[in-house]
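Undergrad: Below: sequence and its predicted model.
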Amino acid sequence: MYFAALLARTEDGWQASEPDLDDVETLADLSDLARAAGDEEETVLVFIEQEDAWFGVIRVDGEEDPRIYVSDAAAAARSSYGEILLTDEVLGRDPADLDDLVDLDEIDQFVDLDGTEDGDDDDAAEAGPAGDHVPTGPVGDSDLLADLGMNGKELLALSGDGALTGEALGEVADALGCGDVLEAVR
């Protein structure tokens, strides 16, 4: 089960809403949805959580590129919304390096329709291009909320081994001073 919320930081404080993610297929779609929730230069946060598995925080400041934090990349990689957040940049991959290592035209002949190579099982689906595995644990910008009241260490502590509970985003919101606003849309 998923939970998502948009938190826009306005002159009057935080305002929260529950977004409709049905039409969100890319990070650009999610960023546009966030920008539409606030005024031009306002900070908007998108909280996404898959119950007791992983959470993500996406920060959109005006027209700047979104900043992303994911509590557990491996868990998020098995989720349709999580996959949207796991960009090469968040995973620390350089797409140019992957292009040099892999000739996609040559690989096509060895890939079955299910996306795995002949003889491989579905566990290969967790691996990205050129066999890059998605790491277990937190990825992305852990300091994306530092200027709003939660430093990177505190955010990482919520993602620690077995520490993830359904309350992680509530704790983030409390640290930012918008816990009550978030609970109103939960």
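TA: Arrived safely, thanks for sending. Numbering: from 1, shown residues only.
Undergrad: alpha carbons only for contacts and neighbour counts from here, please
TA: Noted.
Undergrad: which residues sit against the longest helix along the chain?
TA: With residue count as the measure and DSSP state H as the assignment, the chain has helix 27-37 as its longest helix. Surrounding helix 27-37, the residues in contact under the criterion CA atoms under 8 Å, 6 or more residues apart in numbering are 6, 8, 19, 23-24, 44-46, 60, 62-63, 66, 84-85.
Undergrad: Take this one as well and set it beside the first:
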Amino acid sequence: MYFAALLARTEDGWQASDTELDDVETLTDLADLAREAAVDDDTVLALIEQEDAWFGVVRVDGEDDPRVFVSDAVVAGRSSYGAMLVDELIGRDDTDADELDDLDLDGTEDGEPEPAEDEGAGAPEEPRPAGPLGDAKILSDLGVDEKQLLALKGDALGEIADALGCTDVLEAVR
């Protein structure tokens, strides 16, 4: 089960809205959704988590390109929204992502171990990188430095909201 919310920075603090990702198929779609929630082209954070398995942060500052962080690329890559973020980060196009989604249906999403990396040696596609991926400094200027972000587990979005000073705002949309 997913939880997704948009946190828009305003002069008075953060404003949260929960969001449906049903119509989001690309990072561009997500960035456009975030820009619609922006107040005066200020920062908007799109926060996504799938239970406690992985979380992602997409930061949109005005018309700048979105910045992305995913807590665990392999685990996130097994879900549609996570795969969208991971594939964008590693530069895969939609065709590659569709082909990999077909390959991901091997039961590893049920907790079976991943095949050894060298089993895919010589394959035309590279495996998704293990561990965190993306811009770990994405929240540094907002009070969550790289080391803190990389250490988050469990209720990561709650801890991010605590650091931003908007726990109540985020909890109101959960």
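TA: Done, it's in. Just so you know, these numbers come straight off a predicted model, no measurement behind them.
Undergrad: For PyMOL, write the select line for the buried members of the contacts of helix 27-37 of the first structure.
TA: Command for PyMOL, covering only those of these found buried under the criterion 16 or more other CA atoms under 10 Å:
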select buried, resi 6+8+19+44+45+46+60+62+66+84+85
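Undergrad: For residue 183 of the first structure, state which of the contacts of helix 27-37 of the first structure is nearest.
TA: For the contacts of helix 27-37 of the first structure, the minimum distance to residue 183 of the first structure (CA to CA) is 12.0 Å, reached by residue 6.
Undergrad: that older thread, after the longest helix of the first structure comes which helix or strand?
TA: Next along the chain after helix 27-37 of the first structure, taking DSSP states H and E as the criterion, comes strand 43-50.
Undergrad: what packs against that following strand?
TA: Helices and strands in packing contact with strand 43-50 of the first structure are listed as strand 2-10, helix 27-37, strand 54-61; criterion 3 or more CA pairs under 8 Å, 6 or more residues apart in numbering; DSSP states H and E.
Undergrad: and of those, who's closest to residue 184 of the first structure?
TA: Closest among these, once you apply CA to CA, is strand 2-10, at 10.3 Å.
Undergrad: How about residue 183 of the first structure: what's its closest non-neighbour residue?
TA: Sequence neighbours aside, residue 170 is the residue nearest to residue 183 of the first structure in space, at 7.6 Å (criterion: CA to CA, 6 or more residues apart in numbering).
Undergrad: what about that neighbour, neighbour count?
TA: Other residues lying near residue 170 of the first structure total 17 when counted by other CA atoms under 10 Å.
Undergrad: I'd say it and residue 179 touch.
TA: Yes. The pair residue 170 of the first structure and residue 179 qualifies as a contact (CA atoms under 8 Å) at a distance of 6.0 Å.
Undergrad: Same list (the helices and strands packed on strand 43-50 of the first structure) but as TSV, adding distance to residue 150 of the first structure.
TA: Output for those, formatted as TSV (distance: least, CA to CA, whole Å):
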stretch	distance to residue 150 of the first structure
strand 2-10	15
helix 27-37	20
strand 54-61	12
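Undergrad: now, of the ones you listed, which is deepest in the fold?
TA: Counting by mean count of other CA atoms under 10 Å, strand 54-61 has the highest mean neighbour count of those, with a mean of 25.
Undergrad: sorry, back to before: look up how far residue 9 of the first structure lies from the residue nearest to residue 183 of the first structure.
TA: Note on residue 170 of the first structure: its distance to residue 9 of the first structure, by CA to CA, to the nearest Å, is 16 Å.
Undergrad: Just give me the neighbour total for the equivalent of residue 154 of the first structure over in the second structure.
TA: Aligned by TM-score structural alignment, residue 154 of the first structure pairs with residue 148 of the second structure. Residue crowding around residue 148 of the second structure was assessed by other CA under 10 Å; the count is 15.
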